[in-house]
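Enquirer: Let's see this in three dimensions:
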Amino acid sequence: MNKVLIALGLAASVALVGCNKQKEPETGATTGEHLENAANQASHDISDATKEAEAKTQAATDEATSKIEAAGNEAAAKTEAAAKDVKNAAKEATANTAGAIEQGASNVRERTQQ
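Expert: I've put the predicted structure just below:
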């Protein structure tokens, strides 16, 4: 009975050691080749991600530049309109002042002639 148990123990040990053997990858490539391929793929993935990030950054920069330019143009147009309003108001105030002076002078002449 002991011999049977010892034989079973040895068979189990051999089976376990046999199962732990590393099999070659199904592709026939070595582990080093798999690692090299994985490194190449990672390099390509990083390159692609970098290009995508660069494109998105450029698009965001272009959009921001466009919005800043539009805001600058709008501010310039509003400043020009305000300057025209100030100029027109100054002309009107000058005309009103001149009219008031003429009216005052006319009133003074009438009084002096009476």
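Enquirer: drop to CA atoms for contacts and neighbour counts, all remaining ones
Expert: Fine.
Enquirer: ok, so what distance separates the residue nearest the centre of the chain from residue 4?
Expert: Residue closest to the mean C-alpha point of the chain, counted by C-alpha atoms, centre = their mean, is residue 60 at 4.1 Å. Distance, residue 60 to residue 4, by C-alpha to C-alpha, to the nearest Å: 77 Å.
Enquirer: Residue 12 too?
Expert: Taking C-alpha to C-alpha, one finds residue 12 at 12 Å from residue 4.
Enquirer: To check against the first, give me the structure of this:
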Amino acid sequence: MKKFSYLFIALFSLSLLTTSCREEKSTGDQIEEAVDDTGDAIEDAAEDTGEAMEDAADDAEDAVE
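Expert: This is a model prediction of the structure:
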């Protein structure tokens, strides 16, 4: 009986270790996340473009002087 109890405890422990507790995302959540990531990327690109334009304007001013 003691061996049976140890076997049961070992199998139960193994099942706990192999069971995934990762949360599954629904399709709607995945789409929303992709849209948010795309919006962030567009904002970053717009900021980089604005900074590049300001740098180019500064360089043009320095060249004139």
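Enquirer: sorry, back to before: what's the residue nearest to the centre of the first structure aligned with over in the second structure?
Expert: Taking TM-score structural alignment, the alignment pairs residue 60 of the first structure with residue 56 from the second structure.
Enquirer: Which strand or helix spans that match?
Expert: In the assignment (DSSP states H and E), residue 56 of the second structure maps to helix 27-64.
Enquirer: repeat for residue 14 of the first structure
Expert: Judged by DSSP H and E, residue 14 of the first structure forms part of helix 2-19.
Enquirer: Which strands or helices does that helix pack on?
Expert: Helix 2-19 of the first structure is packed against no helix or strand, with contacts defined by 3 or more C-alpha pairs under 8 Å, 6 or more residues apart in numbering; DSSP states H and E.
Enquirer: list the buried ones in that helix?
Expert: Buried residues in helix 2-19 of the first structure, counted by 16 or more other C-alpha atoms under 10 Å: none are found.
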